[in-house]
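Colleague: Just the structure for this:
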Amino acid sequence: MTNLLEKKSLKLPLELDQIKNMIPHRYPFLLIDRVNELNPGVSGVAIKNVTANEPFFQGHFPGEAIMPGVLIIEAMAQLIAVIYVSKALVEVESQETSNDINYADRVGYLAAVKNIKFKNKVVPGDQLVLRAKVVGKMGVLSQVQVWAEVNGKTVVEGSISVSEKM
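Modeller: Below is the predicted model of the structure:
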């Protein structure tokens, strides 16, 4: 699939405008800036540049800005959405059907967050490297191993279950 990925509209890295065409999230809730690696339907690596002007830093926490853990989980879930939508995009393009499909409508839902461990704070100036890999599927549910790193050190790890949109 990598060759097809390179030949069609999913040339890596995926920049912000391409990501916005794939998932429905928008500022201030679009939490991934670029997708550097992508194996459609299987895995991906994205980045979130954490800046001091993020709206959540105004209240979390005054005097000690820390990116909320729930937003790190959301960023990982958005990467998972890109992984799944990219699979649909590659499948449709391989069949050379219409390009009038709204891929953002294919984003499923967060079903469960399991065994998430926060190992370090994420603060302004950090570049959060998000990683996700599908490790199992049962019916419409998929189990995805996720982790995030700053400067090569894991800051968050665990698993997320997502459901396909029906």
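
Colleague: contacts and neighbour counts: CA atoms only from here.
Modeller: Noted.

Colleague: what packs against the helix or strand hosting residue 85?
Modeller: Using DSSP states H and E, residue 85 sits within helix 69-94. Applying 3 or more CA pairs under 8 Å, 6 or more residues apart in numbering; DSSP states H and E, one finds that helix 69-94 contacts helix 2-7, helix 16-22, strand 34-39, strand 43-49, strand 127-138, strand 141-150.

Colleague: what's the angle from the helix or strand just after it to helix 69-94?
Modeller: Next along the chain after helix 69-94, taking DSSP H and E as the criterion, comes strand 109-118. Here the directions of strand 109-118 and helix 69-94 differ by 130 degrees (axes from the mean of the first three to the mean of the last three CA atoms, to 10 degrees).

Colleague: Now the second one, please; I'll put the structures next to each other:
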Amino acid sequence: MSVLSVQEVMEIIPNRYPILFIDAVDELEPGKRIVARKNVTINEEVFNGHFPGEPVFPGVFIIDALAQAGSIALLMQEEFKGMNGYLGGLNKVKFRQKVVPGDVLRLEVEITKLRKNAGLAQGYAYVSEKKVCEAEMTFIIGAK
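Modeller: The predicted model follows:
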């Protein structure tokens, strides 16, 4: 059972279709850790051009899904409620395998450092038990 539904996610972050990449939050420790999921479906617009005959979910979208998950973890802290989370930087990004329609991305983000309105996080994306992506992320928290 989900901790947050997609409707509740949309109350926290401003992203909307076609750029909302969180379908549910399964685990959440505000300001510390989140596990969310993204169902990759063939009817997503990106598959019209990426790539015809061999649909592949773009790596930049996997990173954005991780960033959205991290933003939720940060914005659920009392002092950041009602604010926006912005991706401020990326380090050590690695893609390990393709993500295709029918896959379910499990997005795990751990906040490793938090100071005032900025944070560092480590994010991992999995399909089943296979790690498909990892990245160090910097977040900036700002007003809406």
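
Colleague: Residue 19 of the second structure matches what in the first structure?
Modeller: Using TM-score structural alignment, the partner of residue 19 of the second structure in the first structure is residue 29.

Colleague: no wait, residue 37 of the second structure
Modeller: Residue 37 of the second structure maps onto residue 47 in the first structure, by TM-score structural alignment.

Colleague: Same question for residue 108 of the second structure.
Modeller: Using TM-score structural alignment, residue 108 of the second structure lines up with residue 131 in the first structure.

Colleague: where's its match relative to residue 148 of the first structure, distance?
Modeller: 6 Å (CA to CA, to the nearest Å).

Colleague: any residues in contact with both of the two?
Modeller: By CA atoms under 8 Å, 6 or more residues apart in numbering, residue 131 of the first structure and residue 148 have these common neighbours: residue 76.

Colleague: who has more neighbours, the two?
Modeller: residue 148 (28 against 22; other CA atoms under 10 Å).

Colleague: How about the contacts made by that one?
Modeller: So residue 148 of the first structure contacts 76, 128-131, 154-157 (CA under 8 Å, 6+ apart).

Colleague: Pull the number of nearby residues for the spatially closest residue to it that is not a sequence neighbour.
Modeller: Nearest-residue entry for residue 148 of the first structure: residue 130, 4.5 Å, with adjacent residues in sequence omitted and distances by CA to CA, 6 or more residues apart in numbering. Other residues within reach of residue 130 of the first structure, judged by other CA under 10 Å, total 28.

Colleague: same question, residue 139 of the first structure
Modeller: By other CA under 10 Å, the burial measure for residue 139 of the first structure, its neighbour count, is 7.

Colleague: ditto for residue 152 of the first structure
Modeller: Neighbour count of residue 152 of the first structure, defined by other CA under 10 Å: 9.

Colleague: what does it align to in the second structure?
Modeller: Using TM-score structural alignment as the criterion, residue 152 of the first structure maps onto residue 129 of the second structure.

Colleague: again, but for residue 58 of the first structure
Modeller: In the second structure, the residue paired with residue 58 of the first structure is residue 48, using TM-score structural alignment.
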